[in-house]
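Colleague: Need a 3D model of the sequence below.
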Amino acid sequence: MKRIERLLGLMKQSDVKNLLLTDPADIFYLTGFTGSTAYLFVSPEKTVFFTDGRYAEQIKTEISRDIKAVIVKTYGTSLSELARQTGKLTVSPKCPLNLYSMMDESAEEMLIDGKDLVSLMRSVKEPQEIELISRSFQAAGESFRESLSQWRYGMTETEWAAVLEYNMRKRGAKDRSFETIIASGERSALPHGTADTRVINSGDPVTVDYGCRFHYCSDITRVVYDGSDPFVFEIIDIVKGAMDAAKAVIRPGIRCADVDKAARDYIEKKGYREYFNHGLGHGVGINVHEAPSFNFRDETVLVQGMVLTVEPGIYLPGRFGVRLEDTMAVSENSCENLTAVLEDYVYKILQR
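Modeller: Modelled structure (predicted):
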């Protein structure tokens, strides 16, 4: 309930009279509910949790008794009635259009929380949240190290991904954070080259971008390379230098856009500006992509407790690409590397 009380305080400051939340991650954050379908109505007068009969027993242990729980037969009917009774109803910007349209027919007026207040709350992690994120990184790092002894050249990218994902599941991960990226050879020049049927050969640079979720997510990128091409190592060194340049400026009071600029300027000085074609990073938490972001548009000022990725890359079409990624927690005066469980950035598979 403490987070709901904080939300009510933000709502009062923003003159938001009530708020209907529809996103499962927002609802988990505020209530601890781990099911897939629920809605949460918050106002100074009452807090109401809507779900269906599948979760009637589950909510007895997950939902505070201070929250009124309603088991619905039809979500549309119940939420339309809520809209009618409320009159002027404010919804999260994540509200699905079909649900918005249904409630709009019943409400006197529908409003949207343009500030996305819960996302603002989630952008600054509490110490216990950072501990949960760190647990996810520990499992992800251990899984990668084990996979190095199990991967073989001649296997496909999808086979490498399956090995890594199994190792994360074996350690208790509820799911992967996102579709695992195993991109080898010329496919490593694809920034989002999710695992394909391509056979991985000795000497291929391989981008491994992956993570797992224990309610909170991890996100790591490393390179597997056993070749000796000096140009590949040159690009790796530049990307690593850009990462270090960005990490060096991360601290409270710095704008997200300025962190992005530090990495981009470094790559530009090395002559590869046009080959770094995405933002530097993003927030990580319950979802693997959260606010804020390291890109040229984001004016958010960093504060202690924010957790973001730093993932510069250089992608040379038809040849290869390199991306490296650490996830940093903003500390009191600097930042902490949550990805330190994998202290190296380039690895070789450990063939028996």
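Colleague: only C-alpha atoms for contact and neighbour calcs from this point on.
Modeller: Fine.
Colleague: just the strands in the stretch 51-200 of the chain please.
Modeller: Counting by DSSP state E, counting those that start in this stretch, the stretch 51-200 of the chain has these strands, from start to end: 68-72, 88-91, 109-112, 175-176, 181-184.
Colleague: With mean neighbour count and distance to residue 207 added, can I get those in TSV?
Modeller: Listed next are the strands of the stretch 51-200 of the chain as TSV, based on neighbours: other Cα atoms under 10 Å; distance: least, Cα to Cα, whole Å:
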stretch	mean neighbour count	distance to residue 207
strand 68-72	16	46
strand 88-91	20	40
strand 109-112	16	40
strand 175-176	19	17
strand 181-184	28	5
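Colleague: Of those strands, which is nearest residue 336?
Modeller: strand 175-176 (23.1 Å; Cα to Cα).
Colleague: elements contacting that closest one?
Modeller: helix 157-170, strand 212-214 (3 or more Cα pairs under 8 Å, 6 or more residues apart in numbering; DSSP states H and E).
Colleague: tell me what the longest one is packed against?
Modeller: Going back to what we said before, that points to helix 157-170. helix 127-148, strand 175-176, strand 181-184.
Colleague: That one to helix 127-148, inter-axis angle?
Modeller: 130 degrees (axes from the mean of the first three to the mean of the last three Cα atoms, to 10 degrees).
Colleague: Now find how far off-centre helix 157-170 is within its chain.
Modeller: On the basis of Cα atoms, centre = their mean, to the nearest Å, helix 157-170 sits 20 Å off its chain's mean C-alpha point.
Colleague: one more to line up against the first:
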Amino acid sequence: MNYILKDENAVYYECGFSCDNEIFLKLEDAAYFLTDARYITEAKEYIKNAEVVEMDRRDPMKVARTLLRKSKIATLIYNPYEWSVGEFERLSSKLNINFSQKVNFSQQKRIIKSDHELDILRVAARKGADAFDAFAAFVRERGIGLNEKRLFNEAENIFKNYGELELSFSPIVALGANAAKPHALPSDDVLRESELLLLDAGVKYQRYCSDRTRTAEVSHNMVFEKNMKFKDALRQKVYDTVLKAHDASIKKAKAGVRASEIDRAGREVIEKAGFGQYFIHSTGHGVGLDIHELPVIGARSQDIIEENMVFTIEPGIYLPGEFGVRIEDTVIARETDVEIIS
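Modeller: Sure thing, here's the model as predicted:
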């Protein structure tokens, strides 16, 4: 298969290095990593299985077009979501090549993780879980009285381990009514005793992501566990429903099952409890080099789970103006069940 890549994680998967100005070409038996002079030295040091070629920073398509013309290939596969209209027109203009769209073909290639990748993902998950514990300790000791913006900044520092790690994504630190927004932005709301706190965060280890969500009630002995107790009866009912849905989807998940069946298992629990309209997103997504990969764990997903796929299970209930609850774990699919790594 002849193909071209521009996405950093897709390129990294192919050759072990990427940067913010690159093109990767696989043309028959040859592979080329194109970048400008700023990255040539590092590229030559780290690249595997590809020839490093310097390109003009002002005209990055020139060298790619030359290599394509010399290759005499008939068809080149590309992901249209990696290219702007202008870039693609510059690349493909007046070349006697059939440019064939194949959406997310790189993610499809890496949907099943190798044993090495699984080991890295387990470490990422463990480091992420440690950061949850560290943030809970911060909240217990110094968090009450701080607003969401300050808590968000502290979460970023804790999950980065003050420079040792990168974030999978910007943490979601949401209090009370703000937790009813699945991707809440930090506000000036102040953390008080007995407030509901939702934390969704993850770290990168060797470029691979972790992803986890916990919801807790703030107190001087607060921890992020899955078996939580709340003073308010409605909070407790919603939390117990989400946990039951989470467990139902976990129980359903294994190799050979349709991803939509995993979504359905948890969604039915929430619907039967009367909260169906408040579960407003899919049950999960793949995790790897990207924080959102394949498979899609949703109602309309056509994906069938295979062994060593890695994905999240994250049902939630969001009551506008009141509060929201989400519980998320990352799992590895096995033949008869899943391994929870988060």
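Colleague: before we move on, the earlier item: now, of the helices and strands packed on strand 175-176 of structure 1, which is deepest in the fold?
Modeller: Greatest average neighbour count among these goes to strand 212-214 (a mean of 26), per mean count of other Cα atoms under 10 Å.
Colleague: so how much does whatever helix or strand comes next after it differ from structure 2 once superposed?
Modeller: The first helix or strand that comes after strand 212-214 of structure 1 along the chain, using DSSP states H and E, is strand 216-217. On superposition with structure 2, the mean distance recorded for strand 216-217 of structure 1 (mean Cα distance after the TM-score superposition for structure 1) is 0.4 Å.
Colleague: Tell me which residue of structure 1 lines up with residue 134 of structure 2.
Modeller: Applying TM-score structural alignment, one finds that residue 134 of structure 2 aligns to residue 146 in structure 1.
Colleague: my read: that match touches residue 166, true?
Modeller: No - between residue 146 of structure 1 and residue 166 there is no contact under Cα atoms under 8 Å: 10.6 Å.
Colleague: Helices along the stretch 151-300 of structure 2, start to end?
Modeller: For the stretch 151-300 of structure 2, the helices defined by DSSP state H, counting those that start in this stretch cover 233-252, 259-272.
Colleague: Can you convert those into JSON lines and add a column each for distance to residue 328 of structure 2 and mean neighbour count?
Modeller: Output for those, formatted as JSON lines (distance: least, Cα to Cα, whole Å; neighbours: other Cα atoms under 10 Å):
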{"stretch": "helix 233-252", "distance to residue 328 of structure 2": "8", "mean neighbour count": "20"}
{"stretch": "helix 259-272", "distance to residue 328 of structure 2": "12", "mean neighbour count": "22"}
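Colleague: What lines up with residue 167 of structure 2 in structure 1?
Modeller: That one, residue 167 of structure 2, aligns with residue 176 by TM-score structural alignment.
Colleague: Just give the nearest non-adjacent residue to its match, would you?
Modeller: residue 212 (4.1 Å; Cα to Cα, 6 or more residues apart in numbering).
Colleague: Show me what the one you found lines up with in structure 2.
Modeller: By TM-score structural alignment, residue 212 of structure 1 lines up with residue 203.
Colleague: So what does residue 310 of structure 1 match up with in structure 2?
Modeller: Using TM-score structural alignment, residue 310 of structure 1 pairs with residue 313 in structure 2.
Colleague: Identify the residues contacting residue 318 of structure 2.
Modeller: Taking Cα atoms under 8 Å, 6 or more residues apart in numbering, we find residue 318 of structure 2 in contact with 179, 180, 181, 182, 278, 279, 280, 324, 325.
Colleague: and which of the residues you listed is nearest residue 84 of structure 2?
Modeller: Nearest to residue 84 of structure 2 among the contacts of residue 318 of structure 2, counting by Cα to Cα, is residue 182 at 29.3 Å.
Colleague: The closest one matches what in structure 1?
Modeller: So, by TM-score structural alignment, residue 182 of structure 2 is matched to residue 191.
Colleague: Sticking with the nearest residue to its match once chain neighbours are set aside, tell me its helix or strand.
Modeller: Excluding the flanking residues, the one nearest residue 191 of structure 1 by Cα to Cα, 6+ apart is residue 315, at 7.3 Å. Using DSSP H and E, residue 315 of structure 1 falls within strand 313-316.
Colleague: Show me what counts as buried in that strand.
Modeller: 313, 314, 315, 316 (16 or more other Cα atoms under 10 Å).
Colleague: mean offset of it relative to structure 2 (after superposition)
Modeller: Mean for strand 313-316 of structure 1 is 0.6 Å (mean Cα distance after the TM-score superposition for structure 1).
Colleague: distance between that strand and the chain's centre?
Modeller: 22 Å.
Colleague: immediately after that strand, which helix or strand?
Modeller: Note on strand 313-316 of structure 1: by DSSP H and E, the next helix or strand toward the C-terminus is strand 320-323.
Colleague: What range does the helix or strand following that next one cover in structure 2?
Modeller: Sequence order places strand 326-330 as the next helix or strand after strand 320-323 of structure 1, per DSSP H and E. Mapped onto structure 2 using TM-score structural alignment, strand 326-330 of structure 1 spans residues 329-333.
Colleague: re earlier: quick one: the match of residue 134 of structure 2 from residue 170 of structure 1, how far?
Modeller: Separation of residue 146 of structure 1 from residue 170 of structure 1 (Cα to Cα, to the nearest Å) stands at 11 Å.
Colleague: Once you drop chain neighbours, what's closest to the aligned partner of residue 117 of structure 1 in structure 2?
Modeller: Aligned counterpart of residue 117 of structure 1 in structure 2: residue 105 (TM-score structural alignment). Leaving aside its sequence neighbours, residue 105 of structure 2 sits nearest to residue 79 (Cα to Cα, 6+ apart; 6.8 Å).
Colleague: now the corresponding residue of structure 1 for that neighbour: how far from residue 18 of structure 1?
Modeller: Aligning on TM-score structural alignment places residue 79 of structure 2 opposite residue 92 in structure 1. From residue 92 of structure 1 across to residue 18 of structure 1, the span is 10 Å (Cα to Cα).
Colleague: swap in residue 102 of structure 1?
Modeller: Taking Cα to Cα, one finds residue 102 of structure 1 at 18 Å from residue 18 of structure 1.
Colleague: Comparing those two, which residue is more hemmed in?
Modeller: More crowded of residue 102 of structure 1 and residue 18, by other Cα atoms under 10 Å: residue 18, with 23 against 15.
Colleague: what's the closest non-adjacent residue to the more buried one?
Modeller: Closest to residue 18 of structure 1 by Cα to Cα, 6+ apart is residue 43, at 4.5 Å.
Colleague: Quick one: residues contacting the residue nearest to residue 131 of structure 2 when sequence neighbours are not counted.
Modeller: Nearest-residue entry for residue 131 of structure 2: residue 159, 5.3 Å, with adjacent residues in sequence omitted and distances by Cα to Cα, 6+ apart. Counting by Cα under 8 Å, 6+ apart, residue 159 of structure 2 touches 128, 131, 132, 165, 166, 167, 201, 202, 203.
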